[in-house]
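>>> Build the 3D model from these lines:
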Amino acid sequence: MKPDRNIFVKVIFCFSILLTSVNTMAWGEDGHRVVGEIAWGYLRPEVRTRVGELLESAGEPNLAEATTWADRIRSDSRYDWAASMHYISLPRQWDGYKEERDCPPAGCILKAIDHFGKILGDRSATKSERAEALLFVAHFVGDLHQPLHTGLSEDRGGNDIKVEFFGFPTNLHALWDVYLPAGFVRDWKQYAEEQRRSIGERERKQWLDSTPEDWAAESQRLVHSHAYTSQVELGEDYYRRNREVVAQRLRRGGVRLAGLVNQVLGQQ
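The predicted structure is shown next:
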């Protein structure tokens, strides 16, 4: 399917000002909503009930919208401590996750998912603590499936790589966050429903048979095989090459978010 250039024009216009001041925003709001909506469809009934209670206490209407919370609070200085938890900077030659080497003292996304996953499942934690943990987990699982959130530290995960997409200036990170998904995600809710129906049971089980470290390894491979490029002027060829990569990362993110939440809250 050929991308609709008018869609790209509209999206680039709407986000150009925002993206000049906000970095490492993974998937944009609609991408995160797709992950959350897919995940909601795979939650077990009793887990849905518990998730609904936590979301209500946090003032979030549903899981899809809740996935955007961790980006919405980035302008709140009280959450400056969470900035480094949206990503992990990995070298081109990487032999697997070692916390003491790969995760700085300020934290990283893999440590954050583990940390907040434990709080979410801790029945001795307060409801507000568990609700906030859910909001972080829902966002960070999506972030980890955006390949550039495992990108190189020297270019800040592609934020410092200037490119043009269909003639419009942006950076590589923003291209993957917003502009590539915008080519095919017109209605995020409808798209999420279509994607969930396309996921086979065998495929879903394969994706669940993995750890967050495996998800990071997938993204790290993809960032070098598909995202990074020596070209500056990008258009239809780059879009066609990466459209399915983006779509699959959204699908896997949704399935795995559900799996993690089912595992943590289903035990109760």
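
>>> From here on, just use CA atoms for contacts and neighbour counts.
OK.

>>> and Ser84, how many residues sit next to it?
18 (other Cα atoms under 10 Å).

>>> a helix runs through it, doesn't it?
Yes - counting by DSSP: H, G, I helix; E, B strand; the rest coil, Ser84 is part of a helix.

>>> Which strands and helices lie in contact with the biggest helix by length in the chain?
When the chain is parsed with DSSP state H, its longest helix is helix 236-266. Helices and strands touching helix 236-266, by 3 or more Cα pairs under 8 Å, 6 or more residues apart in numbering; DSSP states H and E, are helix 28-42, helix 45-58, helix 109-120, helix 127-144, helix 180-182, helix 201-208.

>>> another one to check against the first:
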Amino acid sequence: MIRALLLALLLTLPLNALAWGPLGHRLVALLAWDELTPQVRADIQALLAGEADPTLAGVANWADELRANDPELGKASAKWHYVNIAQDGCVYDAARHCRNGDCVVEAIRAQTAILADRSRPREQRLQALKFVVHFVGDVHQPLHAGYGHDKGGNDLQINLDGRGSNLHALWDSGMLNRERLDEAAWLDRLRALPLAVTLSRPALPPDAAAWAEASCRIVREPGFYPPQAVIGDEYVQTWRPQAEAQLRRGGSHLAAVLNAALAR
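Presented below is the predicted three-dimensional model:
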């Protein structure tokens, strides 16, 4: 009875604001750290000094924890985690898809600009860093650039291995957790994948719209939405490589953003 009540509570939460789960967001941050310049690493360490875990991975899930730790900021930033563009052919239009800048594309751009502005107070730039680390991860989760009518797959119930879930949760963490790898093993696996960008071409503003559109195109691929609620290992084996590639791209793109924003 208690378990059923907890599940019911979880299903009422605005899960469009969650992506990859804690492991996935930490992996994006750890992959990004590999590609940062020494100077940018030093600047980030200075900004993070005093945090409970003063690392990129340590703050990677901060934005998802705001609903519990800072409800007012969590509510204000809730729409910054996603953008719904699949219904429009995965072509981003700010006026249509991001009114008042309330979507992940414009949030990445706005928070990166704050981070890059060294005239701003340290506290503002620290908060912006936390948002950027998280949102770049978010935009690479395909369902965070998917359809609005099913809340990014949250309303599509599925059953895998006899357990009920939804498509969004499966992509957030279900497929990763099924491998039963620890963080170090996942890092080794993802580091073996090709880099998404090179260190020599960081640029501002970040090309967040292109990342969202690329994520969205995955959502529209045949078979991404399973034809029936009960799915098996075949779905996981088909789509987990895409999830892994997106994590790898997320890490590489995050590094490019941070290298550009903090370059001297």
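
>>> picking that back up, list the buried residues in the longest helix of structure 1.
238-239, 242-243, 245-247, 249-266 (16 or more other Cα atoms under 10 Å).

>>> Same check on stretch 192-210 of structure 2?
Quick answer for stretch 192-210 of structure 2 (16+ other Cα under 10 Å): Leu195, Pro202, Pro206, Ala208, Ala209.

>>> Identify the residues contacting it?
Among residues not part of stretch 192-210 of structure 2, those counted as contacts by Cα atoms under 8 Å, 6 or more residues apart in numbering are 35, 92, 105-106, 108-109, 112-113, 136, 139, 245, 248-249, 252-253, 256-257, 259-261.

>>> What's the local residue count around the alignment partner in structure 1 of Val104 of structure 2?
When structure 1 is aligned by TM-score structural alignment, Val104 of structure 2 is paired with Ile109. Residues within reach of Ile109 of structure 1, counting by other Cα under 10 Å, total 26.

>>> Map Ala86 of structure 2 across to structure 1 for me.
By TM-score structural alignment, Ala86 of structure 2 lines up with Pro91 in structure 1.

>>> For its match, grab the count of nearby residues.
14.

>>> Spit out the contact partners of it.
Pro91 of structure 1 neighbours (Cα under 8 Å, 6+ apart): Gly151, Leu152, Ser153.

>>> these two touch, right, the last one and Ser89?
Spelled out, that is Ser153 of structure 1. Yes - look at Ser153 of structure 1 against Ser89 with Cα atoms under 8 Å: they come within range, at 5.1 Å.

>>> who has more neighbours, those two?
Ser89 (22 against 13).

>>> Confirm that the more buried one sits in a strand.
No - with three-state DSSP as the criterion, Ser89 of structure 1 is located in coil rather than a strand.

>>> gap between it and Thr24 of structure 1?
Going from Ser89 of structure 1 to Thr24 of structure 1 by Cα to Cα, to the nearest Å gives 12 Å.

>>> list residues touching both of those two?
Common neighbours of Ser89 of structure 1 and Thr24 (Cα under 8 Å, 6+ apart) are His149, Gly157.

>>> Report the central residue of structure 2.
Nearest to the geometric centre of structure 2 sits Asp138, at 1.8 Å (Cα atoms, centre = their mean).

>>> Give the buried residues for stretch 69-79 of structure 1.
Those would be Trp69, Ala70, Asp71, Arg74, for stretch 69-79 of structure 1 by 16+ other Cα under 10 Å.

>>> Report the aligned residue range of structure 2 for the one helix or strand the second one maps to.
Here Ala70 of structure 1, judged by DSSP states H and E, is contained in helix 69-72. When helix 69-72 of structure 1 is aligned against structure 2 using TM-score structural alignment, it corresponds to residues 62-65.

>>> and the matching stretch, how far from the chain's centre?
11 Å (Cα atoms, centre = their mean, to the nearest Å).

>>> Ser219 of structure 1 maps to what in structure 2?
Using TM-score structural alignment, Ser219 of structure 1 sits opposite Ser215 in structure 2.

>>> Number of residues surrounding that match?
23.

>>> show me what contacts it?
So Ser215 of structure 2 contacts Val139, His140, Gln141, Pro142, Leu143, His144, Ala145, Gly146, Gln246 (Cα under 8 Å, 6+ apart).

>>> same check, this time on Arg48 of structure 1
Contact partners of Arg48 of structure 1, counting by Cα under 8 Å, 6+ apart, are Trp40.

>>> Just give me the match in structure 2 for it.
Per TM-score structural alignment, Arg48 of structure 1 is aligned with Arg41.

>>> Could you check how far that match is from Leu15 of structure 2?
32 Å.

>>> Give me the neighbour count for Cys227 of structure 2.
Not Cys; residue 227 of structure 2 is Pro. 9.

>>> Against Arg96 of structure 2, how distant is it?
The gap separating Pro227 of structure 2 from Arg96 of structure 2 is 30 Å, by Cα to Cα.

>>> now swap in Lys130 of structure 2 and tell me
Relative to Arg96 of structure 2, and taking Cα to Cα, Lys130 of structure 2 is found at 27 Å.

>>> got it, and Leu156 of structure 2?
From Leu156 of structure 2 to Arg96 of structure 2 the distance is 25 Å (Cα to Cα).

>>> Repeat that for Ala229 of structure 2.
Counting by Cα to Cα, the gap from Ala229 of structure 2 to Arg96 of structure 2 is 32 Å.

>>> which one of these two has more residues nearby?
Using other Cα under 10 Å as the criterion, Ala229 of structure 2 and Arg96 rank with Ala229 on top: 16 against 10.

>>> and that one, what pairs with it in structure 1?
Residue pairing (TM-score structural alignment): Ala229 of structure 2 is matched to Val232 of structure 1.

>>> Does its match touch Phe166 like I think?
No - with contact defined as Cα under 8 Å, Val232 of structure 1 does not reach Phe166; the gap is 10.7 Å.

>>> returning to what we had before: include distance to Val9 of structure 1 and secondary structure when you put the contacts of Pro91 of structure 1 into a markdown table, please.
As requested, these are exported to a markdown table (distance: Cα to Cα, whole Å; DSSP: H, G, I helix; E, B strand; the rest coil):
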| residue | distance to Val9 of structure 1 | secondary structure |
| --- | --- | --- |
| Gly151 | 27 | coil |
| Leu152 | 29 | coil |
| Ser153 | 30 | helix |
